[in-house]
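> This is a predicted model, with the sequence first.
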Amino acid sequence: MARRNIADIIGTVIGSGAPIEFVAYDGSRYGPKDAAVRVTIASEQAVSYLATSASLELGLARAYVSGELQVDGDIYTAFKTLGSVDFAPISTVEKLKVLRDVGLRVLKWNPPLPEEAGASRLAHGLRHAKNRDAAAIKHHYDVSNTFYEWVLGPSMAYTCAVFPKADATLEEAQYEKHDLVCRKLDLRPGQRLLDIGCGWGGMVRHAAKHYGVHVVGVTLSKQQAEWGAKAVAEQGLSDVAEIRHGDYRDVVDGPFDAISSIGLTEHIGLKNYPLYFQKLYGLLKPQGRLLNHSIMRPTNTERVRYGRGFINRFVFPDGEITALGRTVAALQDNGFEPRHAENLREHYALTLKYWCQNLDEHWDEAVEEVGIGTARVWALYMAASRLAFEKNKIQLHQVLGVKVGKDGDAGVPLRPWF
């Protein structure tokens, strides 16, 4: 029996009518030549990644990041188009036929790419021990402040913005996000705010400048802390704002009137939720408020699998997310009274749209700054994340909790005030 070429194999999986052109290293083609997106399978190595990786997602990521699989056209459009394709199921027998056709020599061990951060590349220790968390944060956030300036824009806010209107700019939306958090916390002049996972200090500076509070920001990223401290000084806020390079678990100078946690919960680990909320509860005054802003899953039934997927290996090592129900339950079970929850997933899709555009506009500079592999990782993960928020595969929730006073008074108005 004659062996099939790469295009024939793709046709078996994709089926007819997929609006993507595939071009393979063996000279074969599949799909319409006028398609908006072209995918080039540049070498046998790309097939090897697909055949030997723990998942198809990881194989595709390795092939793309290494340059062995190339995408001509917008990556987001490619993802969206592939998402509309009704892939044919592949039996074990068919998989064996595919391997025969492409050559069994592709079944070789491929070492992780330099851009990956599997457990073996993190500090030794248990998942979410302080030293390992520090290594995971360093992998993702200590890439290059210059690179993040290009991607995030002047706000240097690496979390979901809140768009007051559909045509708002990214800077307007990031301002609104910080201000919404301040309003939900009902910040008043002279109060103390703790911002954990403060990043480059956007929330720290906003609260100090516009609400007159004394703010302590904490981040595990050394580069973020250095950049943020410089911005605080340049804006004349050093007498009311401080950014520390450290772990939120080491903060001992409470009590605070309010705590903001914007994009940190994804890094702390599900098993640590009780200790996380207990720590924050202990740092608050009675009637103090916590605003927890984090990515979440759409249901409480999904399992976390470590190290198998693209996001965990390339982007957020040891990252863990769960759904709103489990998050609120952990908040309640460890002292807080939940007062409000809000899903902002559409806002995160819009935020990612702007970040993807910013990276495209600075692509050549970004490649020179961080390398082509890292630039491809960010392009891939931001485009995929945008589509995931649009399709309700992941969500973004803000949850407001209160440390109720001894007499049961939560210190909040009868109706939402923000």
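Perfect, I can see it now. Residues are numbered from 1 along each chain as shown.
> can we go C-alpha only for contacts and neighbour counts from here?
Fine.
> okay but residue 399 is in contact with residue 295, surely?
No. Look at residue 399 against residue 295 with C-alpha atoms under 8 Å: they stay out of range, at 11.3 Å.
> Tell me which of the two has more neighbours.
residue 295 (27 against 22; other C-alpha atoms under 10 Å).
> by contact count, what packs against the helix or strand harbouring residue 365?
Using DSSP states H and E, residue 365 falls within helix 363-370. Applying 3 or more C-alpha pairs under 8 Å, 6 or more residues apart in numbering; DSSP states H and E, we find helix 363-370 packed against helix 145-152, helix 372-390.
> Report the angle between the longest strand anywhere in the chain and helix 372-390.
Ranked by residue count, the top strand of the chain under DSSP state E comes out as strand 284-296. Interaxial angle, strand 284-296 versus helix 372-390 (axes from the mean of the first three to the mean of the last three C-alpha atoms, to 10 degrees): 100 degrees.
> take a look at this one as well, against the first:
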Amino acid sequence: MTTLTLARIVEQFVPDGKLPLRFTAYDGSSAGPPDTRFGLELLTPRGTTYLATAPGDLGLARAYVSGDLDMRGVHPGDPYELLKTLARTDLRRPPARTLIDIVRSLGVEHLKPVAPPPQEALPRWRRVAEGLRHSKRRDADAIHHHYDVSNTFYELVLGPSMTYTCACYPTPTATLEQAQENKYRLVFEKLRLRPGDRLLDVGCGWGGMVRYAARHGVHALGVTLSREQALWGQKAIAEQGLAELAEIRHADYRDIRDGGFDAVSSIGLTEHIGVANYPSYFRFLRSKLRIGGLLLNHCITRPDNTRPAGAGHFIDRYVFPDGELTGSGRIISAAQNVGLEVVHEENLRQHYALTLRDWCANLVENWEAAVAEVGLATAKVWGLYMAGSRLGFETNNVQLHQVLAVKVGRDGDDGELPLRPWWTA
């Protein structure tokens, strides 16, 4: 029997044992180049248990968030460069004989799961007490988990716009605020909104789109499942003198009874509703539009339409419980199948990578205040999540699509839309 150190065990999962960064462990062992900028330091036996019982991103996240694993050479608010280095490494499954040596070296005590960090949500199969997946109660709980962290924390990360969706950068050197304002301008123009029109914004967040539309003379109604978002948004509406044109309701979008809207915007909601619910979702949004009214659906997507819809373990447990993604083709099909005519779509994948870069920069700049507001563990979750997501968009593991559709009448009436795109790119 061969007894392996922790560093030697890690080497067994890397081709030729060549780690791209330095790994050190509490048992005194180490591996990888000693002069590299980046490193992982395993600090406690509990960290070993997390890594052994949940291989992959979930185990890594548990050990890191709990303080049992440290990342060297990066700021916890933006571990992007270290994650990028790790992503270049192809992990392999060691031969059976080596696996036996690994199990014996670790000991049985490290193969028994221990309680995860308190920031982790229950696994999907245990969330049944909260209701069936994407029931109103369970969706409300999922939104509360992610969006009701702290409005102050979100202000530190998102900046003055309080916009938690992909921006649209007019130039590579544009600021985050310029890019978010440009995104709202783009949505507004795609929807052909004019003073006096009526806009419904589902999943409105802190009301950025609602307030933008109201500033341009549009009557805008926003709806969010987050009480904290609704309170913040209504306060901002009052402070900006927009109360006669703008309103934000704390409610499920499915409970909105108003209708006859000139336009509907859905910016970052589709990820939360469940792929199986797309038909009812698009049917509902279509029912809120007048003939010739436009729908703009803006959401994260997968690069194809064949992968499973569920998010990865880390995202599902720490970021977006019950979140689901699919390809833009499936979204377009779902919209078409309920009678909407899709007139345009575009992919803003690179823009989301830039947005996440700038959010991480805000978190780094405001790190001490962020930790004071939500605690070190939660702040680390956000740094890990945003840096990892940036890498995902850069490497085309995820995309961001805007789909524009119109509600046509039985005779094909589309409200006399122009023959070609009418907005400024």
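Ah, there it is. Remember, it's a predicted structure, so these values are computed and weren't measured experimentally.
> and the aligned residue in the second structure for residue 243 of the first structure, helix, strand or coil?
Under the alignment (TM-score structural alignment), residue 243 of the first structure maps onto residue 248 of the second structure. Secondary structure assignment for residue 248 of the second structure (DSSP: H, G, I helix; E, B strand; the rest coil): strand.
> In contact with residue 248 of the second structure, which residues?
Applying C-alpha atoms under 8 Å, 6 or more residues apart in numbering to residue 248 of the second structure gives the contacts 204, 207, 210, 221-224, 230, 233-234.
> which residues touch the residue mapped onto residue 330 of the first structure from the second structure?
Under the alignment by TM-score structural alignment, residue 330 of the first structure pairs with residue 334 in the second structure. By C-alpha under 8 Å, 6+ apart, residue 334 of the second structure lies in contact with 278-279, 282.
> tally of neighbours for the residue found closest to the match of residue 243 of the first structure once you drop the neighbours it is linked to in the chain?
Spatial nearest neighbour of residue 248 of the second structure, chain neighbours left out: residue 222 (4.5 Å); criterion: C-alpha to C-alpha, 6 or more residues apart in numbering. Look at residue 222 of the second structure: counted by other C-alpha under 10 Å, it has 30 neighbours.
> again with residue 195 of the second structure
For residue 195 of the second structure, using other C-alpha under 10 Å, the count is 12.
> what separates the alignment partner in the first structure of residue 265 of the second structure from residue 248 of the first structure, distance-wise?
Counting by TM-score structural alignment, residue 265 of the second structure corresponds to residue 260 in the first structure. Relative to residue 248 of the first structure, residue 260 of the first structure is positioned 12 Å away (C-alpha to C-alpha, to the nearest Å).
> out of the two, which sits in the more crowded spot?
Comparing residue 260 of the first structure with residue 248 by other C-alpha under 10 Å, the one with more neighbours is residue 260, at 26 against 20.
> Correct me if wrong, but that one is in a strand.
Yes. Assigned with three-state DSSP, residue 260 of the first structure falls within a strand.
> Run a quick neighbour tally on whichever residue in the second structure pairs up with residue 224 of the first structure.
In the second structure, the residue matched to residue 224 of the first structure (TM-score structural alignment) is residue 229. Residue 229 of the second structure is flanked by 24 other residues according to other C-alpha under 10 Å.
> so residue 229 of the second structure is in which element?
Counting by DSSP H and E, the element that carries residue 229 of the second structure is helix 227-239.
> That helix: average distance to aligned residues in the first structure?
With mean C-alpha distance after the TM-score superposition for the first structure, helix 227-239 of the second structure departs from the first structure by a mean of 0.4 Å once superposed.
> just to revisit the earlier point, next, the contact list for the match of residue 224 of the first structure, please.
Residue 229 of the second structure neighbours (C-alpha under 8 Å, 6+ apart): 147-148, 151, 205-207.
> quick one: which of those residues sit in helices?
Using DSSP state H, the subset of these located in helices is 147, 151.
> Spit out the contact partners of the equivalent of residue 274 of the first structure over in the second structure.
Aligned by TM-score structural alignment, residue 274 of the first structure pairs with residue 279 of the second structure. Counting by C-alpha under 8 Å, 6+ apart, residue 279 of the second structure makes contact with 334-335, 337-338.
> I'd guess residue 279 of the second structure is in a helix, am I close?
Yes. The assignment for residue 279 of the second structure by three-state DSSP puts it in a helix.
> So the residue mapped onto residue 105 of the first structure from the second structure: helix, strand or coil?
Alignment note (TM-score structural alignment): residue 105 of the first structure maps to residue 109 of the second structure. Assigned with three-state DSSP, residue 109 of the second structure falls in the helix class.
> and residue 109 of the second structure, how many neighbours?
Residues near residue 109 of the second structure, counting by other C-alpha under 10 Å: 11.
> related to what we said a few turns ago, pull the residues that contact whatever helix or strand the residue nearest to residue 248 of the second structure lives in.
For residue 222 of the second structure, the host element (DSSP H and E) is strand 219-224. With contact meaning C-alpha under 8 Å, 6+ apart, strand 219-224 of the second structure is reached by 196-205, 207, 210-211, 213-214, 230, 245-253.
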